[in-house]
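K.L.:
kindly return the folded structure for what I paste below:
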Amino acid sequence: MALTNAGSEAEPVEQSSHPEVEQHSTKVLMLGALGVVYGDIGTSPIYAFREALHASSGGNVADRGDILGVLSLIIWSLTITVTVKYIMFVLRADNRGEGGVLSLMALARGSFPTRSAIILAIGIVGASLFFGDAVITPAISVLSAVEGMNVVTPAFQPYVVPLTLVILAILFAVQRFGTGGVGLVFGPVTAVWFLAIGLSGLNHIIADPEILWAVSPHYIVAFLINSPDVAFVTVGAVFLAVTGAEALYADLGHFGRKPIVLAWLAIVFPCLLLNYAGQGAFVLANGGVVGHPFFEMNGGWTLIPMVVLATAATVIASQAVISGAFSLTRQAVQLNMLPRLQILHTSERQSGQIYMPRVNLLLALVVMMLVVGFGESSRLASAYGISVTGNMLVTTVLLFVIMTRIWKWNLWPAIALTALFMFIDIGFFASNIVKVFEGGWASLAVAFAIITAMWTWVRGSRYLFDKTRRNEIPLDFLAGNLLKKKPQLVS
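P.N.:
Predicted coordinates for the structure are as follows:
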């Protein structure tokens, strides 16, 4: 089973011909996808809206224009980047059921062999940036949830980092049970999480339905015009709402396209919109005081259960990039971009569900070092966006090649759609690249280490192959010598 330039390492498992069995399988995979694929983007409401309002207001109080502008930015970012780009287009660019930037690179490289070196370099950069994201996501997700205990009592502050390290150790320890097993355990918890945040937001929307006007994009234009000095920084914070979309594609091989699409459209997307709108309504109702709206809008007896549920959900959120890192590493090994590593298949039905012990250990060590080094989720937020936006930018470039070379689109529709995605991706990337010295260097350092390892292995393997070929005896020369002097036969 080898991933080639035109395909992945294995054919997808044949589905049952019985519709009842297939429907049951889809429901199970949807539940697993909730727990694995959407954990990351599903926990962004904990910190994304808060960070964006802090950036837009420059303090702890935001006016109505800032609130509606930020909310509108989040709504349309989720719609265009996730629903349109990834759900409608990128997920269709599967490589025999496998997803991820390396799978996309393999497709593009096979269709454009004359520039395969350029496509290879782009793929290596994209994959390396994903690994940079894979070490930041578990750290910021779990740390931000545990910090929610500070809302209950400030006395909990000294225990935030130690408890985060314990939770992360448990998370990486259970990876050996496989994506399917983890997903069946995490799925129901994540389903409850989405329903809880959706209902929490709906409660405040009912109290102030005018917040729904934020769906109009003219609030984005007004915000960018009225606050050009802070809009650039705010866009970088808004991007936190769509982090996880890149892991969505990387996890394609674990669950397949249909369960991932159905889970997004039926549960994840509606609940996210309800919660973000509810946070906006809550902040408006409290005179624009930002605070920590996600937890504060759950008053009374619901606060502590929401903190506990958020902690569980953010632990699960890390699963998306962890399983995505396994898939991406396997693809890199099969494309001879990394040395061979132990790969354990954990499912009899889904070939994409794997576990890689060494990758798991390395991720765990780097993630824990980041938690200890940064200490707070707000500091990690500055390190978060660069690698993710870079990965999305690479995906857009490769998707254009797929549109024109494999899907055989007309050039102008492909250019128009790519320009829309590129405009958004470049905007997000530019607003995050300024955070290099605030913490962004961490994810870039991880990405640079992966680029060095991949490029060294690729070049070294090529040199070794060339040297071996030079030492080989040409077949024609050998055949000619055998004709001139027949070998002695011993009876």
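
K.L.:
every contact and neighbour count from this point should use C-alpha atoms.
P.N.:
OK.

K.L.:
which strands or helices does the strand or helix carrying E22 pack on?
P.N.:
Assessed by DSSP states H and E, E22 sits inside helix 19-36. For helix 19-36, the packing partners by 3 or more C-alpha pairs under 8 Å, 6 or more residues apart in numbering; DSSP states H and E come out as helix 178-207, helix 252-255, helix 257-263, helix 303-334.

K.L.:
sequence B follows; please return its structure for comparison with A:
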Amino acid sequence: MTDREHSTKLRALTMGALGVVYGDIGTSPLYTLRECLTQGGGFDLSPDIILGVLSLIFWALIITVTVKYVIFVMRADNQGEGGILALTALALRGMRPGHRKTTAVMAIGIMGAALFYGDSLITPAISVLSAVEGLKVIAPAFEDYVIPITLVILVGLFVLQSFGTEKVGKLFGPVMLVWFVTLGVLGAWQIIRYPDVLGAIWPGHAVEMLFEHGWKGYLLLGAVVLAVTGAEALYADMGHFGRKPIRLAWFALVLPSLLLCYFGQGALLLHEPGAIENPFYHLAPDWAQVPLLILATAATVIAGQAVISGAYSVTLQAMHLRYLPRMEVRHTSEHEKGQIYMPQLNWLLLTGVLLLVLTFQTSSNLAAAYGIAVTGTMVATTLLAYKVARSLGRWKLWQAGLALIVFLSIDAAFFFSNLIKVEEGGWFPLAVGALVFLLMATWRRGREVVRQRLAEDALPLDSLLERLKGGSIQRVPGTAVFLTGNPRGLPPGLLHSLKHYKVLHQRVVLLTVDIQDVPHIPDSQRFELKPLSAGFFRLIMHFGFKDEPDIPNALEKKKIPGLPFEPMETTYFVSRETLIRSHRRAGMPRWQEPTFIFLSKLSTSASEYFCIPPNRVVELGMQLEI
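P.N.:
Purely as a prediction, here's the structure:
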């Protein structure tokens, strides 16, 4: 690639990162400073208070986002992929299954991912609602229409998900470019008028704010954290754009624009305290407020789109890593694997978002619920990053320990300052996180029990091969592929097929799909084939947790010598277990069994998950006690 081509590609990726990665954090100026100065009864709008709050926001963006995420955490990539589950897979690498430390690391990762779903519900609600609330400033008579307009926009956003984001996504980058330039220009104008606000850069103002106001100053951190919401997206979307474009967009445009906007709002409040009603919209002159409202609404829709896409991505990873049951996945782009649509999850998210708006009514009320989801995931990321730095990054203990102390101290301060607001709305992300954590842990444990039960009931392959030598079993032309989770022994589906049909195909493939803890497996390492006797083959197919496990496509592309996979001559046999509770042997706690059985009924079939056409599948039912 020439330097010019490389430069063009870098610009395109940087523009894409603007549209997808920075939508959440980029819309935080709509409500952050207002919440900082009005929460908990509010502060008097003296210069010391305003400068102190601005200083806290400034250093939160520098330490938490810039140093922790952009510089430190983004170095911990799993073959270029980021995000809480990719980091969990990295942290678990080399650890012993079933060990206490392994269980603890897995629990931290699952809890971080679980809290992400709370964030996925709150972000679209608070972002769109805060933008539409600009109507109160522009035309107070329309205040009663804020909720209905917000609901209509949100419904439209989720309905459009089924069409994919390939075409609309091309508009995201330019819109967000205009948005960040607008933030910078509006803020810079106020700073030029009142440059004394730049004194907030001095960290002494932040320290003084915390120590002079005691408990009230500490609770203020619960609102300051709103300035760094969306920091996880920088890391989670690293696989889509790469580390360099995300960093370039942050340092060149996003960080300067955010700081200019926050300091501009502070400068305005220093001289017009009455603008505290909505300092963001008061930055603009009267003639520009309607265009600003339209632009802000577009930016918040993009922020909502980004977090919804993130929820799809995290769910797909969780399914492949066996933390969640299989759900329907539709690919909305012929070119980009990451652009997917999950109808079941989409409508669940829409229901939750609409209920949030109707329950909390204002962005100020939602802000109390927002912080816990974000800071909980940040704490989990810090702990996992420490583990990866020590085990894979080969950091010395004092280096990793120092980073852990600094980042965890700040994350914990943000988290516990938000924990105080449980009654005001913080209960919501905690409840969502606890529910998702329970479902993930139950599904993971349940699938282990199922695999153990199937392995216990499996018959040795040698006994069947002996019978085949005697010619007592008739063979028919073609290839039969039996899917099995156990790479040893005979799959139950084969025994049921033989029992009912009394015949076996000329070629029998015992296929095990192995989803590994890396994002992608190259085609050269996809297959592990072991020929057996009597036309039997043991085949293991390896996929990464971000690969699409399309079995027929992979087999037809491979062209294994002596083992043809002609579409019209290949039949796939899949077992579908009907789970029943066992009173003789308990593989999991009694209270978890009904939940796991319910999740199993919701899970899509293995044939659909592995992209096997319905006309080439035979599903064999069986009962299994757990």
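
K.L.:
mind checking the TM-score on these two?
P.N.:
For this chain pair, the superposition-based TM-score is 0.91 by TM-score structural alignment, normalised by the length of structure 1; 470 aligned residues with a C-alpha RMSD of 2.0 Å.

K.L.:
thinking again about what came up before, in JSON lines: the helices and strands packed on helix 19-36 of structure 1, plus mean neighbour count and distance to S57 of structure 1.
P.N.:
Below are the helices and strands packed on helix 19-36 of structure 1 laid out as JSON lines (neighbours: other C-alpha atoms under 10 Å; distance: least, C-alpha to C-alpha, whole Å):
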{"stretch": "helix 178-207", "mean neighbour count": "21", "distance to S57 of structure 1": "22"}
{"stretch": "helix 252-255", "mean neighbour count": "26", "distance to S57 of structure 1": "38"}
{"stretch": "helix 257-263", "mean neighbour count": "19", "distance to S57 of structure 1": "34"}
{"stretch": "helix 303-334", "mean neighbour count": "24", "distance to S57 of structure 1": "26"}
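
K.L.:
turn the ones you listed into JSON lines, including distance to F130 of structure 1.
P.N.:
Formatted as JSON lines, the helices and strands packed on helix 19-36 of structure 1 follow (distance: least, C-alpha to C-alpha, whole Å):
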{"stretch": "helix 178-207", "distance to F130 of structure 1": "19"}
{"stretch": "helix 252-255", "distance to F130 of structure 1": "15"}
{"stretch": "helix 257-263", "distance to F130 of structure 1": "20"}
{"stretch": "helix 303-334", "distance to F130 of structure 1": "8"}
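
K.L.:
so which of these gets nearest S77 of structure 1?
P.N.:
Each of those has some distance to S77 of structure 1 by C-alpha to C-alpha; the shortest is helix 257-263, at 17.4 Å.

K.L.:
give the aligned range of the following helix or strand past that closest one in structure 2.
P.N.:
Counting by DSSP H and E, the next helix or strand C-terminal to helix 257-263 of structure 1 is helix 269-285. Using TM-score structural alignment, helix 269-285 of structure 1 lines up with residues 255-271 of structure 2.

K.L.:
what does stretch 67-75 of structure 1 give?
P.N.:
With TM-score structural alignment as the criterion, stretch 67-75 of structure 1 aligns to 50-58.

K.L.:
list of residues touching the matching stretch?
P.N.:
For stretch 50-58 of structure 2, the surrounding residues in contact (C-alpha atoms under 8 Å, 6 or more residues apart in numbering) are 33, 36-37, 197, 199-203, 205-209, 224-225, 227, 259, 262-263, 266, 269-270.

K.L.:
among these, name the buried ones.
P.N.:
Taking 16 or more other C-alpha atoms under 10 Å as the criterion, what is buried in the contacts of stretch 50-58 of structure 2 is 33, 36-37, 197, 200-201, 203, 205-206, 209, 224-225, 227, 259, 262-263, 266, 269-270.

K.L.:
I87 of structure 1: which of the helices and strands packed on helix 19-36 of structure 1 is closest?
P.N.:
Closest among the helices and strands packed on helix 19-36 of structure 1, using C-alpha to C-alpha: helix 257-263, at 6.3 Å.

K.L.:
so what's the counterpart of M95 of structure 2 in structure 1 up against?
P.N.:
Correspondence of M95 of structure 2 to structure 1, assessed by TM-score structural alignment: F112. Shown in contact with F112 of structure 1 (C-alpha under 8 Å, 6+ apart): R405.

K.L.:
any idea how far S130 of structure 2 is from L30 of structure 2?
P.N.:
6 Å (C-alpha to C-alpha, to the nearest Å).

K.L.:
which residues touch the match of helix 269-285 of structure 1?
P.N.:
26, 29, 33, 45-47, 50-51, 54, 58, 61, 180-181, 183-191, 194-198, 275-276, 279-280, 283.

K.L.:
what of stretch 348-358 of structure 2?
P.N.:
In contact with stretch 348-358 of structure 2 (C-alpha under 8 Å, 6+ apart) are residues 120-122, 124-125, 129, 147, 151, 154-155, 158, 366.

K.L.:
could you tell me where that stretch falls in structure 1?
P.N.:
Going by TM-score structural alignment: stretch 348-358 of structure 2 matches residues 362-372.

K.L.:
average offset between that stretch and structure 2?
P.N.:
Aligned to structure 2 and superposed, stretch 362-372 of structure 1 gives a mean residue distance of 1.0 Å (mean C-alpha distance after the TM-score superposition for structure 1).

K.L.:
got the buried residues for that stretch?
P.N.:
Buried, per 16+ other C-alpha under 10 Å, within stretch 362-372 of structure 1: 363-364, 367-368, 370-371.

K.L.:
what does stretch 59-69 of structure 1 give?
P.N.:
Buried, per 16+ other C-alpha under 10 Å, within stretch 59-69 of structure 1: 61-62, 65-69.

K.L.:
can you pull out the strands in the stretch 351-491 of structure 1?
P.N.:
Under the criterion DSSP state E, counting those that start in this stretch, the stretch 351-491 of structure 1 contains strands at 354-355.

K.L.:
contacts only, for the nearest residue to M105 of structure 1 once chain neighbours are set aside.
P.N.:
Of all residues beyond its chain neighbours, the one nearest M105 of structure 1 is G123 (5.3 Å), with distances taken as C-alpha to C-alpha, 6 or more residues apart in numbering. By C-alpha under 8 Å, 6+ apart, the contact list for G123 of structure 1 reads 101-102, 105, 394.

K.L.:
redo those as TSV? Include secondary structure.
P.N.:
Supplementary listing: the contacts of G123 of structure 1 in TSV, determined by DSSP: H, G, I helix; E, B strand; the rest coil:
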residue	secondary structure
V101	helix
L102	helix
M105	helix
V394	helix
